[in-house]
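*Asks:* need coordinates for the following:
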Amino acid sequence: MPKVDQPLLTLSNIEEAANNIKGAVLKTPFLPAIQLDAATGASVFVKYENMQVTNAFKERGALNKLLHLSDTEKSRGVIAMSAGNHAQAVALHAQRLGIPALIVMPNGTPYVKVEATKAFGAKVILAGETVDDAKNEADRLAQEHNYTWVHPFDDLEVIAGQGTIALEMLREQPDLDTLVVPVGGGGMISGMAVAAKAIKPDIEIIGVESDLYPSMYAALRGRSMECGGNSLAEGIAVKVPGTLTQQLCKQFVNDVLLVSESQIEEAINVFLTRLKTVAEGAGAAGLAAICAHPERFAGKKVGLVLCGGNINPRLLASIMLRQLLRLGNIIHIRCTIPDNPGILGEISTLIGELGGNILEVSHHRLFLDVSVKGATLDVAIETRDSKHADEIIVALEKRDIHVSHLSSGEMRF
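*Replies:* Next up, the predicted model:
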């Protein structure tokens, strides 16, 4: 009789991983997100993996892998390459288990992730511009020093560990119709897909990638697509998905959707303002897909993985401000005014009477594009919404003050 091919990964492997990591990795909350239901047309439940100690899901796979190492492999030390979350996961659990760890990270890795990795006791080397560049350097170092590799996604123990997320989600909400999972190298989605399909064969597994890095999207379609660019979702900015993960995704994943950088940015803001939680770019990719493709999820009970919350605070503040500008909650205007005594007071009084809050003001008399008897006034105003902003502008123009909208870069503060 012909030999029956053994599956790469089974539900029992993932259940074993769940037992291995129990007590050392948090069982994160899986909660309804009623605030998202009306906007998306779906019944959305969020798995808050940003609440892990390292603020990301990667601890599951990293720990499961470390626990499978022999004493000899542990004594040699481990090496990993990562844009940040896998790095912190390996560092944390290697330190806890007494295993030396070296992490290679791309040069553009957010400072918060680099410092957190060092704080967990690992040695960090920055090399290259992408995770693929970092992998090349890690390969060289592993061969030179005989380190044990802990791959971020293309390893069956790592994949099994990530698959435990689906076990927890389906135990709490067994009637989920769809799982929406961010995709980089494919470790999380392939592990979750194996577990979910074994438990509930008709469940739909949807991956999400940035349109700058459509690597798994292309692989599932048998196509070659260009990958590259400075992505807000650096955690899933992977040019080449894993060999093992591709096999599993082709077998168990229904589809992969692409989202734009602006859609990811807006999803980060939605998590922050509506759900009062922090998502990094990769963590927000799933929500970006639900918002970008509402017809795909309408009427379904959707399990969404918020896979990480490690984002540079300055970047997060910028995202919040940019969204306020988009919504008209902050406007930047330039008023062309006569250079008369009291004009500034009149303008500020008018804006205040209409309920606007002046954030910044800059008064200029010496610009050559303004009449010698005139001046310009650049004003940043906080408003209730875009309609309120329009009311303020109309009121100013009724006072014979010419008003023009400005981008932030045009302001003369």
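*Asks:* alpha carbons only for contacts and neighbour counts from here, please
*Replies:* Noted.
*Asks:* list the contacts of A289.
*Replies:* By CA atoms under 8 Å, 6 or more residues apart in numbering, A289 lies in contact with 208, 257-259, 263.
*Asks:* can you flag which of those belong to strands?
*Replies:* Judged by DSSP state E, strands contain the following of the contacts of A289: 208, 257-259.
*Asks:* structure for this one too, so we can compare:
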Amino acid sequence: MASATSTTSLVTLDTFRAAQERIRGVAVHTPLIPFSLPGGSSISAWLKDESKQPIKSFKLRGAYNKIAQLSDEERRRGVITYSSGNHAQGVAYAARAVGAKAVIVMPSNAPEIKKQATLALGAEIVTVGPSSSDRKIKAEELEREHGYVMIPPYDHPAIIAGQGTVGLEILADIPDVDLVLAPVSGGGLLSGTAAAIKHLRPEVRVLGIEPALAADAEESFRGGSLVSWPAEMTTRTIADGLRTQSLGDLNFLHVRAFVDDIVTVTEDEIREAMRTIVRSTPIVPEPSGAVTAAALLFHQDKLLPAVKAVAVMSGGNVEPEILKQVMES
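*Replies:* Alright, predicted model coming up:
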């Protein structure tokens, strides 16, 4: 675990616990589903099924934690964010719950299922180019022009605190867990989950998992400084929720302080993990959610000496056509 960061910027255990209380009754305490590993593996594994959230993704946790803390005046102004889909739904759902207008800047290559779900929650969508920088720039422009309140997708303490409630739930359900795997894109889920767990159980290993085709987080982690990958590289992966070009600044601080390693998985491994999950559990994962299962299935050498492992299955908003192609290949 790296430790080259000031503790003053890090989300505290009290803040994670406050977020847990704030989202109670809105976000779901999601179940752990047993996940059998092949070849007589010594690891007992579970998938934490975030597709059981009302928006079928963990993103509701952070979005609601942030929006629930807005003043009445801020709610009247409305909120804005930028997202490829799951955070879009989280913000739309949370904004509707508190009676605020939501505007979402989405990339042109966002899955149609995520666009339609966002519209169904009452949000207004603005479409831009495929890169994550495009949508961030446009959202900030609209924020200035209309006075909306920005709800960042990952680089904010309230977002990190909300996503970190995943870690608190894992420890509550399996107190003797010794390995937790979380997908990593902008870093909200990984940084929050790792920090919440390490505050309580510093001996638990927490790993980030990302596609090899969008491995900016691994490069940043290995090199010790934040790097960004161009959109034409990160958009190659089937895992549309993990195409962010760089970790957030605050997320990277948490990753360096609390994360033990970052492991990458191939596109074939993600697809095979999806097939295995569908065939052996009641879960239907999106590609981004299957990366942790891919690590369990294909990279156990990097996970040992784990005995009890939990892999966060971050979402189930998969395009029907993508699922059909994966299952038939």
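*Asks:* what does the TM-score come to for these two?
*Replies:* Once superposed, the chains reach a TM-score of 0.93 (TM-score structural alignment, normalised by the length of structure 2), with 318 aligned residues with a CA RMSD of 1.6 Å.
*Asks:* before we move on, the earlier item: neighbour-wise, give me the winner out of the contacts of A289 of structure 1.
*Replies:* Among those, V208 has the most neighbours (other CA atoms under 10 Å), with 28 neighbours.
*Asks:* that one reaches L287, doesn't it?
*Replies:* No - look at V208 of structure 1 against L287 with CA atoms under 8 Å: they stay out of range, at 9.3 Å.
*Asks:* how close does A284 of structure 1 get to I236 of structure 1?
*Replies:* Separation of A284 of structure 1 from I236 of structure 1 (CA to CA, to the nearest Å): 11 Å.
*Asks:* of the two, who's got more company?
*Replies:* A count of neighbours by other CA under 10 Å puts A284 above the other of A284 of structure 1 and I236, at 30 against 26.
*Asks:* where does the alignment partner in structure 2 of the more buried one fall, helix, sheet strand or coil?
*Replies:* A284 of structure 1 maps onto A290 in structure 2, with residues paired by TM-score structural alignment. Taking DSSP: H, G, I helix; E, B strand; the rest coil as the rule, one finds A290 of structure 2 in the helix state.
*Asks:* for A290 of structure 2, what are its contacts?
*Replies:* Taking CA under 8 Å, 6+ apart, one finds 270-271, 273-274, 277, 313-314 in contact with A290 of structure 2.
*Asks:* got it, and K66 of structure 2?
*Replies:* 151, 158-159, 162.
*Asks:* CSV for the ones in strands among the contacts of A289 of structure 1, including distance to L97 of structure 1?
*Replies:* Shown next, in CSV, are those (distance: CA to CA, whole Å):
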residue, distance to L97 of structure 1
V208, 34
L257, 38
L258, 38
V259, 39
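*Asks:* between those residues, which is nearest V78 of structure 1?
*Replies:* V208 (30.0 Å; CA to CA).
*Asks:* check contacts around that closest one.
*Replies:* 180-183, 256-259, 285-286, 289.
*Asks:* what sits up against stretch 158-174 of structure 1?
*Replies:* So stretch 158-174 of structure 1 is contacted by 9, 13-15, 17-18, 21, 27, 30, 47, 57-58, 60-65, 151-153, 176, 187-196, 303 (CA under 8 Å, 6+ apart).
*Asks:* and if you look at stretch 125-134 of structure 2?
*Replies:* 83, 103-109, 115, 118-119, 135, 138, 230-232, 235, 243-245.
*Asks:* PyMOL command to pick out the buried ones of those residues?
*Replies:* Those of the contacts of stretch 125-134 of structure 2 that count as buried under 16 or more other CA atoms under 10 Å are selected in PyMOL with:
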select buried, resi 83+103+104+105+106+107+108+115+118+119+135+138+230+231+235+243+244+245
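*Asks:* just checking, which of the contacts of stretch 125-134 of structure 2 belong to strands?
*Replies:* 103-107.
*Asks:* would you state the helices of the stretch 1-150 of structure 1 in chain order?
*Replies:* Remark: helices assigned in the stretch 1-150 of structure 1 by DSSP state H, counting those that start in this stretch are 11-21, 34-40, 59-67, 71-76, 85-97, 111-119, 131-145.
*Asks:* any chance of these in TSV, plus distance to I165 of structure 1?
*Replies:* Listed next are the helices of the stretch 1-150 of structure 1 as TSV, based on distance: least, CA to CA, whole Å:
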stretch	distance to I165 of structure 1
helix 11-21	9
helix 34-40	21
helix 59-67	8
helix 71-76	26
helix 85-97	15
helix 111-119	22
helix 131-145	24
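*Asks:* skipping adjacent residues, who's closest to E203 of structure 2 in space?
*Replies:* D178 (7.4 Å; CA to CA, 6 or more residues apart in numbering).
*Asks:* pretty sure that neighbour sits against L303.
*Replies:* No - D178 of structure 2 is beyond contact range of L303, at 10.3 Å (criterion: CA under 8 Å).
*Asks:* and the helices in the stretch 201-329 of structure 2, which stretches?
*Replies:* Applying DSSP H, counting those that start in this stretch to the stretch 201-329 of structure 2 gives helices spanning 216-223, 231-234, 249-258, 267-280, 287-298, 320-328.
*Asks:* so which of these gets nearest G40 of structure 2?
*Replies:* Between the helices of the stretch 201-329 of structure 2, helix 287-298 lies closest to G40 of structure 2; by CA to CA that is 11.7 Å.
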